[in-house]
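[1] coords please:
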Amino acid sequence: MKRSHIVKLTMIVFFSLGSVGVVGGSFFLRRAFSSSSQSQVITDISRYQEIRQQLWQNQEAIKHFPAEIPKDTENLRIAYSPGVSQASIFFQARLKQSPAEIQKLQKHYRKLAKHQYRGGNSNDHTTFPNGVPTTFFYTSDAGGDSFPPSYEILVLNAQDKGTPGFKWNHGNSYGVAIDNTSSEIVYWSEAW
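    Here you go, the predicted structure:
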């Protein structure tokens, strides 16, 4: 074989290996990136204690959540997302209790609330004069992102951690949403 043929053959082998490396590498990088960029929402109610005690970092923002789910609770739903990259982190627990207990909780949280809204979601509440971000209805049975008008959203705290000129770019808020007609309360905390 001539030297020029060996050089050509070597070049073909290197280019082939390089192409396989680029294609294979991009496939594995894309898979790794896509699986880490998709936030999985945890809805398994058996993980409530784990989320509340271990996974949620800001314990101050969930101190209003029940330490334990009351025995008489019906229709328990949870939604927890650890967030990925720029996605918000949220935790919600929705439960049904007796009408008397719901009224007692509503009276208690109204006294503590810094902001109050009727229905809607975080995007709606932010647009009100002196409005603050709240949450979306992650534990809804209907799959919508807004609370029906029967829900009273009581914001216990909201902190703007944005930059001047870009208000609420980052921050957190927490509180409860209460529906007297269905005797439900939704405990929520969200950070973005």
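[2] please make it C-alpha for all contacts and neighbour counts, starting now.
    OK.
[3] ok, so what distance separates the most centrally placed residue in the chain from Asp72?
    Geometric centre of the chain, nearest residue: Phe90, 2.9 Å, by Cα atoms, centre = their mean. Per Cα to Cα, to the nearest Å, Phe90 is found 25 Å from Asp72.
[4] ditto for Gly144
    In terms of Cα to Cα, Gly144 sits 27 Å off from Asp72.
[5] another sequence for comparison is provided below:
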Amino acid sequence: MNLHKVSSDFKKAPFPAVMALISFVLFVFIYYFITVRSVKPYYFMGLIFAIPFASFAAITIFTVKEKLKSKVAVILTSVLTVIMPIVMCFAFIFMAMMASIDTVTDLSKYHRVLKLKDYENNELIKHFPSKIPSNAKDAIFNYQPGFLQGGEEYRLKFTTDVNTIESYTKELSQIAKWIGKSSNREVEINGVEMVSFDNFGYNKLPLDFTIYLIVSEPYKPFDWNHGELSLVAVSKQRSEIIFFAEDW
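    Okay, here's the model as predicted:
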């Protein structure tokens, strides 16, 4: 590559060239965030953030090839430098809102959700299985991202064999801060009564389920308008296990 020629071309259109470079770096950063760091990657829609780079690059090329006057290039670049960030900001907010209100029910996304939420260090969900067991049946997964006043929820249910159930109950018994039934008074004290099991077909959790309360942290003592809650409900009779966690 002729460095002298590159330097000469750069001098013909320094402003749009610099903006092209900056917008490219920003595009790479944003595209990484909305694809690699998102539960539902926006591969195609995310390309909209390449528009500023493409625009500034086009102005640079046309100016270098003398198909666009330098003054016109400066004016166009200046206008785009003001308009593009505003448009891209709205696009990013719109995409973030879509991601925040879009409930994830795809079982194949289960491990991705846990990984992105750093489940190994996240007290709310670290007891969740790292992946849905191979012997699990009738699995249902539901993840609701937090948005404004809405809480972030994790829900997983599946049926499995007796040995697996016994293994879970043994482990849960060691980490649970309370163990009981939905009819116990501790259910109200610990905020468990606020948990909805409708997603799993239960208006109210049947009494054959044993509740293992993992995290119970109200925003204020006995004030469950906000807080953190995590539990596991196990029914040996149904060979069914339900994992639930919410931060709201």
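[6] please identify the buried residues of stretch 12-24 of structure 1?
    Within stretch 12-24 of structure 1, no residue counts as buried by 16 or more other Cα atoms under 10 Å.
[7] quick one: the residues in structure 2 that it pairs up with.
    On structure 2, no counterpart of stretch 12-24 of structure 1 exists by TM-score structural alignment.
[8] quick check: longest strand of structure 2.
    If you go by DSSP state E, structure 2 has its longest strand at strand 223-235.
[9] from the chain's centroid, how far away is it?
    Centre-to-centre, strand 223-235 of structure 2 and its host chain are 20 Å apart (Cα atoms, centre = their mean, to the nearest Å).
[10] now the equivalent of the residue nearest to the centre of structure 1 over in structure 2, nearest residue through space, not along the chain?
    Superposed on structure 2 with TM-score structural alignment, Phe90 of structure 1 falls opposite Glu153. Distances taken as Cα to Cα, 6 or more residues apart in numbering put Glu246 closest to Glu153 of structure 2, at 4.4 Å, once the chain neighbours are dropped.
[11] is it true that the one you found touches Leu229?
    Yes: with contact defined as Cα atoms under 8 Å, Glu246 of structure 2 counts as touching Leu229 (5.4 Å).
[12] need the residues touching each of the two.
    Leu124 (Cα atoms under 8 Å, 6 or more residues apart in numbering).
[13] in structure 2, what sits opposite Trp168 of structure 1 in the alignment?
    In structure 2, the residue matched to Trp168 of structure 1 (TM-score structural alignment) is Trp224.
[14] helix, strand, or coil at the spatially closest residue to its match that is not a sequence neighbour?
    In this structure, Trp224 of structure 2 finds its nearest non-sequential neighbour in Pro218, 5.3 Å apart by Cα to Cα, 6+ apart. Three-state assignment for Pro218 of structure 2 (DSSP: H, G, I helix; E, B strand; the rest coil): strand.
[15] does Pro218 of structure 2 touch His226 like I think?
    Yes: here Pro218 of structure 2 reaches His226: they are 6.2 Å apart, a contact under Cα under 8 Å.
[16] the two: who's more crowded?
    Neighbours were counted for Pro218 of structure 2 and for His226 using other Cα atoms under 10 Å; Pro218 has more, 19 against 16.
[17] and the more buried one, what is it in contact with?
    The neighbourhood of Pro218 of structure 2, defined by Cα under 8 Å, 6+ apart, consists of 191, 224-228.
[18] ok, 10 Å please
    By Cα atoms under 10 Å, 6 or more residues apart in numbering, the residues touching Pro218 of structure 2 are 189-191, 224-229, 247-248.
[19] now the following helix or strand past the longest strand of structure 2 on structure 1. Mean distance?
    Later in the chain than strand 223-235 of structure 2, the nearest helix or strand by DSSP states H and E is strand 240-247. Superposing on structure 1 places strand 240-247 of structure 2 at an average distance of 1.2 Å from its equivalents, by mean Cα distance after the TM-score superposition for structure 1.
[20] coming back round to it: look up how far Val6 of structure 2 lies from the match of Phe90 of structure 1.
    Per Cα to Cα, Glu153 of structure 2 is found 53 Å from Val6 of structure 2.
[21] please apply the same query to Gly227 of structure 2.
    For Gly227 of structure 2, the distance to Val6 of structure 2 equals 58 Å [Cα to Cα].
[22] just to revisit the earlier point, redo the contacts of Pro218 of structure 2 as JSON lines? Include distance to Phe53 of structure 2.
    Formatted as JSON lines, those follow (distance: Cα to Cα, whole Å):
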{"residue": "Ile189", "distance to Phe53 of structure 2": "56"}
{"residue": "Asn190", "distance to Phe53 of structure 2": "53"}
{"residue": "Gly191", "distance to Phe53 of structure 2": "50"}
{"residue": "Trp224", "distance to Phe53 of structure 2": "48"}
{"residue": "Asn225", "distance to Phe53 of structure 2": "45"}
{"residue": "His226", "distance to Phe53 of structure 2": "43"}
{"residue": "Gly227", "distance to Phe53 of structure 2": "43"}
{"residue": "Glu228", "distance to Phe53 of structure 2": "43"}
{"residue": "Leu229", "distance to Phe53 of structure 2": "45"}
{"residue": "Asp247", "distance to Phe53 of structure 2": "38"}
{"residue": "Trp248", "distance to Phe53 of structure 2": "39"}
